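give me the fold of what follows.
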Amino acid sequence: MKNDINIRNKRAYFDYALGDKYIAGIALLGTEIKAIREGKVNMTDAFCMFIGNVLYIRNLHISEYANSSFYHHDIKRDRALLLQKKELKKIRVKAEEKGFTIIPLRIFINERGFAKLELATGQGKKEFDKRESLKEKDTKRELDRVLKR
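Next up is the predicted model:
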């Protein structure tokens, strides 16, 4: 079985200067993993936060699985992220610094069939940083166009 699910949070790369990246497991229900395998995920508004000593992802929209019978999961429920204690400690220290936050970057299915979430610690970009990112993107696109001719 080929696992080509790779759902990206494109806004995160534009809005944040990203730092350390981590791979976390997600505590899911049966209908949620089936919906993820169909690619029915929207992570535009998703963010991560600590509640107690557990890291959760909030506002991750996983649509209902069409073939489920009477039991449907809550579309935007909080889902626990599964990381090692030392990774959680590093993330918490970084997130408590002024201006830093935890950003979900992408969801993918690994080779064993488990859903994983790539997250990063990052700092919000200012408006002039965003304009600079757009300029770099445009120049790269123009350069690629010239080289293909």
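
from here on, just use CA atoms for contacts and neighbour counts.
Fine.

from Phe70, how far out is Pro104?
Distance, Pro104 to Phe70, using Cα to Cα, to the nearest Å: 30 Å.

sequence B follows; please return its structure for comparison with A:
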Amino acid sequence: MAKEQGRKLVAQNKKARHDYAIDDTYEAGLVLQGTEVKSLRQGRASLVDGFVDIDGGEAWLHGVHIPEYSQGTWTNHSARRKRKLLLNRIEIDKIERRVSEKGLSVIPLSLYFLDGRAKVEIGVGKGKKSWDKRHTIAERTAQREVEQAVGRRLKGMSD
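Below you'll find the model as predicted:
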């Protein structure tokens, strides 16, 4: 069987970038059971309620829903079990230090296969307040309007 190449996106947490101001991102491997991998290869997962916890010098992914594999038997996995993340010791220490000092959160942003191996992109960031979200939306709208005006101007159209 040919080895998988490239990046295949399984799940993405779009709301995370809306709810959090992401400072740093890290790529981590996942410790999975066989039926979890098969379920992910079918493109089934949800990162909506997920978060990362540092416990005993290890990073754990909580709340990520990977549904049971349909052809699985008694060897099927629990859908919301906690899963160990594979990160370097330096990265774990850096994340733990930032979370404890500044009160930041660590959340999963996307889940994908990279050259046949399951990876999760995690982000360290601070939660936005409702006025922060409105401010971000207003900035994005203003930027879009400026780009449209420049485009019309370049085409010779009047404003």
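
and Pro104 and Phe70 of the first structure? Which one has more around it.
Pro104 (26 against 5; other Cα atoms under 10 Å).

which residue in the second structure aligns with the more buried one?
Counting by TM-score structural alignment, Pro104 of the first structure lines up with Pro108 in the second structure.

what helix or strand does that match sit in?
Per DSSP states H and E: Pro108 of the second structure is located in strand 105-114.

for the helix or strand that that strand is followed by, packing partners?
Per DSSP H and E, the first helix or strand lying C-terminal to strand 105-114 of the second structure is strand 117-127. In terms of contacts (3 or more Cα pairs under 8 Å, 6 or more residues apart in numbering; DSSP states H and E), strand 117-127 of the second structure is packed against strand 20-30, strand 105-114.

distance to Glu68 of the second structure added to the ones you listed, as TSV?
Putting these into TSV (distance: least, Cα to Cα, whole Å) gives the following:
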stretch	distance to Glu68 of the second structure
strand 20-30	17
strand 105-114	17
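
right, and those strands - which one's nearest Glu145 of the second structure?
Nearest to Glu145 of the second structure, of all these, is strand 20-30, at 23.3 Å by Cα to Cα.

separation between Phe47 of the first structure and Asp144 of the first structure?
Look at Phe47 of the first structure and Asp144 of the first structure: by Cα to Cα, they are 33 Å apart.

the two: which has the busier surroundings?
Using other Cα under 10 Å as the criterion, Phe47 of the first structure and Asp144 rank with Phe47 on top: 17 against 11.

which one in the second structure is aligned with that one?
Checking TM-score structural alignment: Phe47 of the first structure goes with Phe51.

quick one, strands of the second structure?
Secondary structure of the second structure (DSSP state E): strands at 7-12, 20-30, 51-55, 58-62, 83-86, 105-114, 117-127.

out of the ones you listed, the one nearest Gln42 of the second structure is which?
Proximity to Gln42 of the second structure (Cα to Cα) singles out strand 7-12 among these, at 8.3 Å.

could you check how far that closest one is from the centre of its chain?
10 Å (Cα atoms, centre = their mean, to the nearest Å).

before we move on, the earlier item: can you redo the strands of the second structure as a markdown table with distance to Gln143 of the second structure?
What follows is those, written out as a markdown table (distance: least, Cα to Cα, whole Å):
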| stretch | distance to Gln143 of the second structure |
| --- | --- |
| strand 7-12 | 25 |
| strand 20-30 | 19 |
| strand 51-55 | 32 |
| strand 58-62 | 36 |
| strand 83-86 | 37 |
| strand 105-114 | 25 |
| strand 117-127 | 23 |
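
compare these and give me the one nearest Ala45 of the second structure.
strand 7-12 (5.9 Å).

quick one: the match of Pro104 of the first structure from Asp55 of the second structure, how far?
Pro108 of the second structure is 17 Å from Asp55 of the second structure, where distance means Cα to Cα.

Gly29 of the second structure now?
17 Å.

show me which of the two is the more surrounded one.
Using other Cα under 10 Å, the more surrounded residue of Gly29 of the second structure and Asp55 is Gly29, with 18 against 9.

might you report the residue contacts of the more buried one?
85-87, 117-120 (Cα atoms under 8 Å, 6 or more residues apart in numbering).
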